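Enquirer: generate coordinates for the sequence data below:
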Amino acid sequence: MKKIILGLSAMCLIAFASCKENAAKKIDETNIAAAAERDAVATKFPVIEFDKKEHDFGEIEAKTAVETTFNYKNSGDAPLVITDIKSSCGCTVPQDWSRAPLLPGESGKFSVKFNGSGSNKVSKTITVTANTEKGSETVRITAFVKPDPNKVVKPVAAKS
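Expert: Got it, this is the predicted structure:
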């Protein structure tokens, strides 16, 4: 047993002693420069700025379709890519946005259609999914939906 331990100890000693080269000498300066450049670029994000964060349609008749356009600009340091735009419900439809990268300083737009459903004060959120630092941004539309004047109102039966 002592011979086995002695043999393993000798092999470990030889293995450690054979690594005479300093690890610091193996570092390639070009790799360091490339990594530093990559890390500097990785901290640059696009920034999406909207011309308005909320649009109020005011008073609209029930079931009346309305539409607005949200304009935005990439004020960041990297190309902006919008991957998806969704609304909080099916009565609001975002459309017509570019899926191509938007370079810093360039502008884009998308439209939002609201079908006028609901009653009284209505608010809908539109979520823009993009490669920004937060990953998503939101804008809102609001309206006051007036009751449909042609809608037949059933009278409430009186209790006796």
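Enquirer: going by C-alpha atoms from here, please, whenever you check contacts or count neighbours.
Expert: Fine.
Enquirer: secondary structure class for Ile4?
Expert: Secondary structure assignment for Ile4 (DSSP: H, G, I helix; E, B strand; the rest coil): helix.
Enquirer: can you pull out the helices in the protein?
Expert: 2-17, 29-42 (DSSP state H).
Enquirer: any chance of these in CSV, plus mean neighbour count and distance to Thr129?
Expert: Compiled in CSV, the helices of the chain are given as follows (neighbours: other Cα atoms under 10 Å; distance: least, Cα to Cα, whole Å):
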stretch, mean neighbour count, distance to Thr129
helix 2-17, 10, 53
helix 29-42, 11, 19
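Enquirer: could you also give me the structure for this second sequence? I'd like to compare it with the first:
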Amino acid sequence: MKKVFFACILLCSVNLTQGQYKEEPAIILEISHMKWDQKVINLGKIKLNNPSTATFRFTNNGTSPLIVSDVKASCSCTVAEFTKEPVGPGKSGQVKAQYNASKLGSFSKTVTVYYNEEGGMETLTIEGEVVE
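Expert: So this is what the prediction gives:
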């Protein structure tokens, strides 16, 4: 008799808890995602005192606008420009890095891009060789 009584209590409590469960609606996150065509550009051999520019293109593969907040060059010999308006989903933008070739020899310079994505920082590299 005790076994039947406990079985009934167990079944009743299971039925009550099932009625209390309520499924939460799915949460859709707005995520931007920066996809680069390339992160390293080799300018090859460039002439001394002849500034050269590398253009890095990116696409927003996310679901919300992508905003580049800043771009910092690794040295004063490199100047960076970037798309300042928000880049919508499926749209493209760019970062241009101009290197002032004032010294002979091989070079490798970086620009760091900051944007509104979790961990939103990317380092891009331009490299080459300055010749006379």
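Enquirer: before we move on, back to that, export the helices of the first structure to a markdown table and tack on distance to Glu67 of the first structure?
Expert: Listed next are those as a markdown table, based on distance: least, Cα to Cα, whole Å:
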| stretch | distance to Glu67 of the first structure |
| --- | --- |
| helix 2-17 | 74 |
| helix 29-42 | 38 |
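Enquirer: among those helices, which comes closest to Glu59 of the first structure?
Expert: If you check each of these against Glu59 of the first structure by Cα to Cα, helix 29-42 wins as the nearest, at 46.1 Å.
Enquirer: from the contact counts, what lies against that closest one?
Expert: The criterion is 3 or more Cα pairs under 8 Å, 6 or more residues apart in numbering; DSSP states H and E, and there are no helices or strands that helix 29-42 of the first structure contacts.
Enquirer: run the chain-centre distance for it.
Expert: On the basis of Cα atoms, centre = their mean, to the nearest Å, helix 29-42 of the first structure sits 26 Å off its chain's mean C-alpha point.
Enquirer: for the residue nearest to the spatial centre of the first structure, which non-adjacent residue is spatially closest?
Expert: Taking Cα atoms, centre = their mean as the criterion, Ser136 is the residue nearest the geometric centre of the first structure, at 2.4 Å. For Ser136 of the first structure, ignoring the flanking residues on the chain, the nearest one in space by Cα to Cα, 6 or more residues apart in numbering is Thr129 at 4.4 Å.
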